[in-house]
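1. predicted model and sequence follow; I will ask about them next.
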Amino acid sequence: MNNNDRDKALYRYPDSDVLRNRLGITDAGQLEHVEFLLVSQRLEEAIPKGNFDLPHLQKIHRHLFQDVYDWAGEIRKVDIGKGGFGFHPHGRIEMGMADVHKRLDQQSYLRGLHRDKFVVEAAEYIGDVNRLHPFREGNGRTQLQYLKQLGEQADHKIDLSRFERKSWIQASIEANKFETTRMADCINKSIVDHSVQHTTSRQSYVEEQRKRAKAAQDRAKTRDRDPKR
C-alpha cells in the first residue's frame, strides 16, 4: 500500500479529502468551523504540561483535539507535506523529537537567557518541531501551546493573542528552509514586557481564526442552499 492509499485508509473518508472525525462531519467547511469551536473550548482549560519531549507534545495535542479526532495525541502513520515541502518521514519523528529534547535539556530549556537570545533559540527549536510535524492535523496550534509553555518556564511570558496569522504562517514556511529570522521576530513581538503595559489594539491570531471559521461556516450554508455551487 502506498502512502496516499494508507492516508485514505487511516485518516480520510472514502473519495474525500475530509479527515475522519468523531462527529461524522463530511463537509470540509463545517468540519473547520466545528473543530475551531471545540479546540477553542479546550484552550480555555488548563493545558497539559511536561518536559518538552514528544510525550509532552502528544499530551497537548490530545487535549486540544480529543473531541474531534480519535487519533488525537497519536503520531501520524503517513508522510505528509504542504506547499511543496515534505515534512519529516513519519518513521523518524520519535528520533527527531528526541534530538530536540536532548538539545533543549543541554541548554536548560532556555532558562536564564536574555529576551534577544531567547527568541532566537526558541525560533530554532519551534522550527525544528514544525519540520517534524508529528500529527496528521493540528500541528500549528499544538506548537503554539508548546512555545507558550517554553517561554513561561524561561520567564518570558508569551501572549498568543499578539500573533498575526499571516506573519506566523510565512515564518513557518521560511523555518522549513532553516531560516528562522521571521519566526524569532514573531516570538519577540509576542513577549509581554514586564516593565511596559501595552495598550495598542491589535487583531489577534485567535480573532483571525474565528473569522476564518465563520467564513467557512457561511460557505457551507451557501452550498447547502445551492448544491450546484
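-> Cool, the structure landed. Residues are numbered from 1 along each chain as shown.
2. contacts, neighbours, all on C-alpha from now
-> Noted.
3. does His88 count as helix, strand or coil?
-> What DSSP: H, G, I helix; E, B strand; the rest coil gives for His88 is coil.
4. give the contact list for Gly112.
-> Ala154, Asp155 (CA atoms under 8 Å, 6 or more residues apart in numbering).
5. so which residue is dead centre in this protein?
-> For the chain, Gly140 is the residue whose C-alpha lies nearest the centre (CA atoms, centre = their mean; 1.4 Å).
6. list the contacts for it?
-> So Gly140 contacts Asn130 (CA under 8 Å, 6+ apart).
7. helix or strand for it, which one?
-> Assigned by DSSP states H and E, Gly140 belongs to helix 139-153.
8. A further structure is provided below for comparison with the first:
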Amino acid sequence: MDNFEEYLRQGEPNKAEKAKVWKTAIGLQQVDGLKPSDYLIATAKQNIEGDISIDEVKQLINSYYKQHPEKDSENRTEEADKVSAQIAEILSEQTFTFSPAEYLTIHRRLFQCVYSHAGRIRDYNITKQEWVLNGDTVLYASAESLKVTLEYDFEQEKKFRFKGLSQQEIIEHIAHFINDLWQIHTFGEGNTRTTAIFLIKYLRKLGFKEVNNDLFAEHSWYFRNALVRANYEDLSKGIHKTEIYLIHFLSNLLLGENHPLINREMHVQYIDTVKKQNDTVKIENDTENDTVFYLIKQNNKITATEMGERLKISLSTVKRKIKELKDSGIIARLGSDKTGHWEIVEK
C-alpha cells in the first residue's frame, strides 16, 4: 500500500484520486489472500502519472501474462493483477444502476479474464471453511433459489425509505442489506470482491461521496470476516449471529469513527483474558451494573425507564450504568432508542 502514498501526499487531485482507486483495487485482493505483482504496481503508477489509460493497463497486463504464463496455479498473481485493473476501471466510472443485473455485470467485468463462469449465477451448492469460524462454514443460499432470492432482496431494498432515519440507523440498515446480499453467495468465486465494489458504488448513489475507501484497502479481510460472523450461529456453543463488526466497519467508513478493526476478536474461540478479567471485576464490584446487565440479557428490548422501575434507581443512574457497559464493550445498542434493541457483545 505504501507504493501510492507519494501521490496521496503530493496533493494533485487527479493523481491522488487515481492513487486511492488503485489502493482500494489492490487492497481488496487480500480478501482471498492474493497479492498483485510488482509489474502491476509499476503499470498502475504509469496510469496515475497519466502516461497510459486504464484500457492500456489492461492490455499490458494481458500481454505480460501471455509472455510470462503463471507456472504455479496456486499463486493466483495473474488473477490479482487482472482483477485489480478491472476494479480500478469500475471505480473510476461515474455510472451505476441499483439492480441484480448491475451486480451480475460487476462480477462479469471483474472476472471475465479469470473465470469461465464470470457473471453467471452458480448452479451448485457451496461450503467454505473459514478461519474466523475455526474451519466451519456459513450456510449459503441454495443454488435452486439464488435468482429468486437475489431479486427479492433488491426489490425490498428499492422499497425501503431512509427518510427520518439517523445516520446510525442508516448505517445499520445498509449493513443488514449488504450482509443479506453477501450471504446469498450468488457466484462460485469472487463474491466478497463483487459485493465490496457494489457497496462502494451504492454508497455513492446514496450520497456518500467521500467514502473512506482506505478501509477497503487496508481492512478488506476484516470486511470479509465481519460478513462471515454476521451470518453464522451455533447456539449449542452460545455463538450468535451479529452485525456489530460490520456496523463498526461501516461506521468507520462513513462517519469517520474509530472502532478498532481487529480480526482475532471476531474468531469464534477468541477470549481476551485481560479484558474478560477486568470486565468481571468491574461488574462484580458494582451490583447495579451487574443487575442492569442481566436485565438486558433477559430482555434485549427493555428500556432504561423499565430498568429504573425494576431496580428502584433513578433514570440517570441507569443511563450511567448503561454507558459504562457500552464503554467497556460488553453491550451495544442497535437501532434507535425507540425501535432498536440491545446486543450482548460476545468476546
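-> Sure thing, it's come through. Everything numeric in this text was worked out from a predicted model, so none of it was measured.
9. if we can go back for a sec, so what does the residue nearest to the centre of structure 1 match up with in structure 2?
-> For Gly140 of structure 1, the aligned position in structure 2 is occupied by Thr192, per TM-score structural alignment.
10. residue boundaries of the helices in structure 1?
-> For structure 1, the helices defined by DSSP state H occupy 3-11, 28-43, 54-65, 93-106, 115-132, 139-153, 165-175, 181-190, 205-225.
11. between those, which gets nearest to Gly81 of structure 1?
-> Closest to Gly81 of structure 1 of these, according to CA to CA: helix 115-132, at 9.7 Å.
12. quick one: list the elements packing against the closest one.
-> helix 93-106, helix 139-153, helix 165-175, helix 181-190 (3 or more CA pairs under 8 Å, 6 or more residues apart in numbering; DSSP states H and E).
13. could you dump the ones you listed into TSV with distance to Asp218 of structure 1 added?
-> Formatted as TSV, these follow (distance: least, CA to CA, whole Å):
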stretch	distance to Asp218 of structure 1
helix 93-106	37
helix 139-153	23
helix 165-175	21
helix 181-190	30
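14. that older thread, what residues sit buried inside the helix holding Gly140 of structure 1?
-> Asn139, Gly140, Thr142, Gln143, Gln145, Tyr146, Leu147, Lys148, Gln149, Leu150, Gly151 (16 or more other CA atoms under 10 Å).
15. try stretch 113-120 of structure 2
-> Buried-residue list, stretch 113-120 of structure 2, by 16+ other CA under 10 Å: Val114, Ala118, Gly119.
16. so which bit of structure 1 is that stretch matched to?
-> Against structure 1, stretch 113-120 of structure 2 falls on residues 67-74 (TM-score structural alignment).
17. and that stretch, how far apart are its ends?
-> Criterion CA to CA, to the nearest Å; first-to-last residue distance in stretch 67-74 of structure 1 is 14 Å.
18. so whatever residue of structure 1 lines up with Asp214 of structure 2 versus Glu208 of structure 1, what's the distance?
-> Taking TM-score structural alignment, the alignment pairs Asp214 of structure 2 with Ser161 from structure 1. Counting by CA to CA, the gap from Ser161 of structure 1 to Glu208 of structure 1 is 10 Å.
19. and Gly127 of structure 1, how far from Met183 of structure 1?
-> 8 Å.
20. any idea how far Ile200 of structure 2 is from Thr127 of structure 2?
-> Taken as CA to CA, the span from Ile200 of structure 2 to Thr127 of structure 2 is 26 Å.
21. go on, Gly308 of structure 2?
-> 47 Å.
22. same deal with Glu189 of structure 2?
-> Counting by CA to CA - Glu189 of structure 2 and Thr127 of structure 2 are separated by 11 Å.
23. just send the buried residues of helix 139-153 of structure 1 back as TSV, with distance to Glu174 of structure 1 too.
-> Output for the buried residues of helix 139-153 of structure 1, formatted as TSV (distance: CA to CA, whole Å):
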residue	distance to Glu174 of structure 1
Asn139	16
Gly140	14
Thr142	19
Gln143	16
Gln145	20
Tyr146	19
Leu147	18
Lys148	20
Gln149	23
Leu150	21
Gly151	21
